[in-house]
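Novice: Sequence first, then the predicted structure, then my questions.
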Amino acid sequence: MATENPPTKERNLHLPLLRTEELLLNLGPQHPSTHGVLKVILSLEGEKIIKSEPVLGFLHRGVEKIAENITYNQFIPHTDRLDYVCAMYNNFAYVRAIEKLLNITVPERAEYLRTIVAEVQRIIGHLFWLGTQALDIGAMTVFFYTFREREVLLDIFVDLCGARLTTSWYRVGGVERDFDEKIIADIYRFIENFHEKIAEYDTLLINNRIWLARTKNIAVISGEDAIAYGLSGSTLRGSGVDYDLRKVAPYGAYDKVEWTVPLGKKGDTYDRYWVRMEEMKESGKIIKQCLDQLPEGPYKAYLPKYVAPDKERVFTDMESMIYQFKLYSDGFDAPPGDIYCGTEAHKGELGFYIVSQGGGKPYRLKIRAPSFVHMGAFDFMAKGYMIADIITIFGTYDIVMGECDR
């Protein structure tokens, strides 16, 4: 006869309380997804980020100090090495600051040429960001698609100035070389088909559950907080703040063409992605209008005191040869004073503050690099999220360490 099991006796279980200790984790500076030599000290509670401390300086080269010891024109190639992914913007921002210091007016054709190349560089920068961000998150196919278009535009840069990355095409008073018919035709051809390419990227990402899970409601920052941290560019506009230097303080040919400023709503990583996608479409509109309206005229101001004369003049005119010799040996004499000039680069506001005491070299040059400013909000935007999100959060800024460390 089966017997019933005796009733279980009540037991008092005195289990220790579960505790998690704070874990310090060093991310970088060799991590491939930091896209440079960035180190981040993460304080973790389990997998939750409670603090993140970026450590900079691994790529410090003393660029600002170098500027104090060479002439204004000699510093142009050094600006290529700041944001080495999009060197044209560094050149553009720097020569605009010099022109403001010298009170130089740039010819109208040169302004259009500058605007076209700046927007081509914006597209290149956003394509590079989209490809690498998607690759880090797990959407590898997008990387190959975006780099396919990027190569086409870099080939145009090679035809224009002979270089893919370190360009040095912008000059004080204008540009180094005018467009030829091939360059104009190549840019037209690219712009005509570019909307279809953007649609391809959208097809791969906009309904991708992994992409949406890794970007929506991640690294949310309100417009007020974005302003408080000094954010700019797509990162700021992704939070719904309508601020773009191309509209607020127009330069180049931006006030002569029709275009809109895309704005996000939530201020999350997905909104910043959407803003960059829309900006590429707007860049295409700007480029096409500038090409359609491209005026005739010189591509460089004739101011031999400040701007090197054309080779044709140098070889045929003694005075031009003397001016060229002086400019390339001693530089031009800048008036005393100090100026700040900001330019809307694809990462945000890229500014140069120059103090002149006269002579051919700046007394002090300070670079407002958007990547450096954006790093200040890293802890704020990462706090409370999972460690798996840290690479997504880092990528949402589109940071290049060359301009962070300078």
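Specialist: It's in.
Novice: C-alpha only now, for contacts and for neighbours.
Specialist: Will do.
Novice: What ranges does the stretch 51-200 of the chain have for its helices?
Specialist: Listed in chain order, the helices of the stretch 51-200 of the chain (DSSP state H, counting those that start in this stretch) span residues 63-67, 76-80, 87-102, 108-137, 140-161, 181-205.
Novice: Ala185: neighbour count?
Specialist: Neighbours of Ala185 under the rule other CA atoms under 10 Å: 12.
Novice: I'd like to know which of the helices of the stretch 51-200 of the chain is closest to Thr269.
Specialist: Closest to Thr269 of the helices of the stretch 51-200 of the chain is helix 108-137 (CA to CA; 10.6 Å).
Novice: What lies in contact with stretch 30-48?
Specialist: Stretch 30-48 is touched from outside by 20-29, 49-56, 58-59, 136, 384-388, 391, 394-395, 400-401, with contacts defined as CA atoms under 8 Å, 6 or more residues apart in numbering.
Novice: Which ones among those residues lie within helices?
Specialist: Judged by DSSP state H, helices contain the following of the contacts of stretch 30-48: 136, 391, 394-395, 401.
Novice: tell me, how many neighbours does Ile123 end up with?
Specialist: Residues contacting Ile123 under the criterion other CA under 10 Å number 25.
Novice: I figured it hits Ser283, correct?
Specialist: Yes: Ile123 is within contact range of Ser283, at 7.0 Å (criterion: CA atoms under 8 Å).
Novice: So which residue is dead centre in the protein?
Specialist: Centroid-nearest residue in the chain, with CA atoms, centre = their mean: Lys347, separated by 2.9 Å.
Novice: residue contacts, that residue?
Specialist: The contact partners of Lys347, by CA under 8 Å, 6+ apart, come to 232-235, 370-371, 397-399.
Novice: One more pass at 10 Å, please.
Specialist: Lys347 makes contact with 83, 86, 89, 122, 125-126, 129, 231-235, 276, 369-371, 374, 397-400 under the criterion CA atoms under 10 Å, 6 or more residues apart in numbering.
Novice: ok, second structure coming up, stack it against the first:
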Amino acid sequence: MTEEIRSYTMNFGPQHPAAHGVLRLVLEMDGETVRRADPHIGLLHRATEKLAESKPFNQSIGYMDRLDYVSMMCNEHAYVRAIEKLLGIEPPERAQWIRTCMDEVTRILNHLMWIGSNGLDLGAMALFLYAFREREELMDVYEAVSGARMHATYYRPGGVYRDLPDRMPQYKESPWRKGKDLKRSNEWREGTLLDFLDAFCDDFFGKIDEYETLLTDNRIWKQRTVGIGVVPPEMALAWGMTGPMLRGSGIAWDLRKKQPYAKYAEVDFDIPVGVQGDCYDRYLVRVEEMRQSARIIKQCVAWLRANPGPVMVKNFKVAPPSREEMKDDMEALIHHFKLFSEGYCVPEGEAYAAVEAPKGEFGAYIVSDGANKPFRLKLRAPGFAHLSSMDAIVKGHMLPDVVAMIGTYDIVFGEIDR
């Protein structure tokens, strides 16, 4: 075969299933081997940062959910923490424990989506169905606390929207759910949301073992992932990688341990790290992270059961008064209308707050000029830094390995094309 025929340029995506609809890679190929990979972004661009600069602070919390739309509450957490730094306020202790708990619920949701979709990209169909079985249970938790299954807008500067509910919604009888099956489905839902989370975590450890039975020693899975997309620790640091991408290369960096926020300093958990820095190691890291998240949730549930209390600061300038207070206090009523129409002014200054989101360090940098909206907002998305390294990592690999590499990045384009 002549050199001219062997060398060609091909489009990978955006319609390719593994490109998840919005990533276009221009690949320069030498037969089946990748010479160069050029990621093209911008197909989903929706100017989140600019939109947030035109609205009062509280009205942009919903935009955060729509960035990495698989890690909704973690995005909110970084944004509201930056606002809290500017305002100089501290959420009540119970609100911080709830945030810690819901961040870990979000981490499991994200990793279940990752393990299901990455397995599907590489040919493991059954795992996708199993992962979504557990995912649906946790989506019910999102719905119970916020009323929405995805875009929760649950965190607020000064705390959370409301306390955890005393009861979980139950399945009702239908042509698809009858008798014994209905009773089993509602078994965890007889008590409070905390009872539900406790039962879910006890069961979830066994479910993770099931996932590992399907994949960890599966020879096809290992052929597709072992030795593929090796990222040495020096390269991971040079490209600004965080999260499982960095820990998979053997660097135990986790903001929950290194720069604790919320109540992470008071819970016990381990940081899983890889050895080879390949796709297989990053898979093992994410699987172990799900176990650690379940451990953290169990500890949060125990504390929340024993310690009732407020979940929002008592400050009418940033938190709405209760309906009872508005009935008796005209000043509270005025604060209510002012808060939801104009918002609140934040002192001049700048603040950066970051959280250990499921994909890595997600940060919000806000500059305030004293108005009721950000003068500038800049978001630090982990996926953007990871995708930038695509060419350096896949060069010399075969075309099917590009699919494995995109999967192991755990890319969601909402945060990249923000």
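Specialist: Now that the structure is in, tell me what you want to look at. On a predicted model such as this, the values are computed, not experimentally measured, just so you know.
Novice: TM-score for these two?
Specialist: After superposition, the two chains reach a TM-score (TM-score structural alignment, normalised by the length of structure 1) of 0.94; 391 aligned residues with a CA RMSD of 1.3 Å.
Novice: Go through the ones in helices among the contacts of stretch 30-48 of structure 1 and say which is closest to Lys326 of structure 1.
Specialist: Closest to Lys326 of structure 1, out of all of those and judged by CA to CA, is Met401, at 35.5 Å.
Novice: these two touch, right, that closest one and His374?
Specialist: No: under the criterion of CA atoms under 10 Å, Met401 of structure 1 is not in contact with His374, lying 11.5 Å apart.
Novice: Which members of the contacts of stretch 30-48 of structure 1 are classed as buried?
Specialist: 27-29, 49-52, 54, 56, 136, 384-387, 391, 394-395, 400-401 (16 or more other CA atoms under 10 Å).
Novice: if I pick the equivalent of Asn90 of structure 1 over in structure 2, what's in contact with it?
Specialist: In structure 2, the residue matched to Asn90 of structure 1 (TM-score structural alignment) is Asn75. Shown in contact with Asn75 of structure 2 (CA under 10 Å, 6+ apart): 61-69, 103, 155, 354-358, 362-364, 379, 381, 415.
Novice: measure Asn75 of structure 2 to Asp369 of structure 2 for me?
Specialist: 23 Å (CA to CA, to the nearest Å).
Novice: Leaving out chain neighbours, which residue sits closest to the aligned residue in structure 2 for Thr167 of structure 1?
Specialist: Matched to structure 2 by TM-score structural alignment, Thr167 of structure 1 sits across from Ala152. In space, and not counting its chain neighbours, Ala152 of structure 2 is closest to Ser146: 5.5 Å by CA to CA, 6 or more residues apart in numbering.
Novice: Next up, the contacts around the one you found.
Specialist: Ser146 of structure 2 touches 140, 152-155, 160-165, counting by CA under 10 Å, 6+ apart.
Novice: Just to be sure, which of the residues you listed are found in strands?
Specialist: When DSSP state E is applied, the contacts of Ser146 of structure 2 are split such that 155, 160 fall in strands.
Novice: Dump the contacts of Ser146 of structure 2 to a markdown table, plus neighbour count.
Specialist: Listed next are these as a markdown table, based on neighbours: other CA atoms under 10 Å:
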| residue | neighbour count |
| --- | --- |
| Asp140 | 19 |
| Ala152 | 21 |
| Thr153 | 22 |
| Tyr154 | 23 |
| Tyr155 | 28 |
| Val160 | 26 |
| Tyr161 | 19 |
| Arg162 | 15 |
| Asp163 | 17 |
| Leu164 | 19 |
| Pro165 | 15 |
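Novice: Would you mind giving the contacts of Ser146 of structure 2 as JSON lines with distance to Val80 of structure 2 added?
Specialist: Below are the contacts of Ser146 of structure 2 laid out as JSON lines (distance: CA to CA, whole Å):
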{"residue": "Asp140", "distance to Val80 of structure 2": "24"}
{"residue": "Ala152", "distance to Val80 of structure 2": "14"}
{"residue": "Thr153", "distance to Val80 of structure 2": "11"}
{"residue": "Tyr154", "distance to Val80 of structure 2": "11"}
{"residue": "Tyr155", "distance to Val80 of structure 2": "7"}
{"residue": "Val160", "distance to Val80 of structure 2": "10"}
{"residue": "Tyr161", "distance to Val80 of structure 2": "12"}
{"residue": "Arg162", "distance to Val80 of structure 2": "15"}
{"residue": "Asp163", "distance to Val80 of structure 2": "17"}
{"residue": "Leu164", "distance to Val80 of structure 2": "19"}
{"residue": "Pro165", "distance to Val80 of structure 2": "22"}
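Novice: For Trp253 of structure 2, state which of the contacts of Ser146 of structure 2 is nearest.
Specialist: Trp253 of structure 2 has its nearest neighbour among the contacts of Ser146 of structure 2 in Tyr155, at 25.4 Å by CA to CA.
Novice: contacting residues for the closest one?
Specialist: Tyr155 of structure 2 is in contact with 58, 61-62, 73-81, 95, 98-99, 102, 146, 161-162, 312, counting by CA under 10 Å, 6+ apart.
Novice: Can you go through the residues you listed and name the buried ones?
Specialist: For the contacts of Tyr155 of structure 2, buried by 16+ other CA under 10 Å: 58, 61-62, 73-81, 95, 98-99, 102, 146, 161, 312.
Novice: shouldn't the match of Thr167 of structure 1 be in contact with Val145?
Specialist: Yes: between Ala152 of structure 2 and Val145 there is a contact under CA under 10 Å: 8.3 Å.
Novice: any idea how far the counterpart of Asp410 of structure 2 in structure 1 lies from Lys288 of structure 1?
Specialist: Using TM-score structural alignment, the partner of Asp410 of structure 2 in structure 1 is Asp398. Going from Asp398 of structure 1 to Lys288 of structure 1 by CA to CA gives 26 Å.
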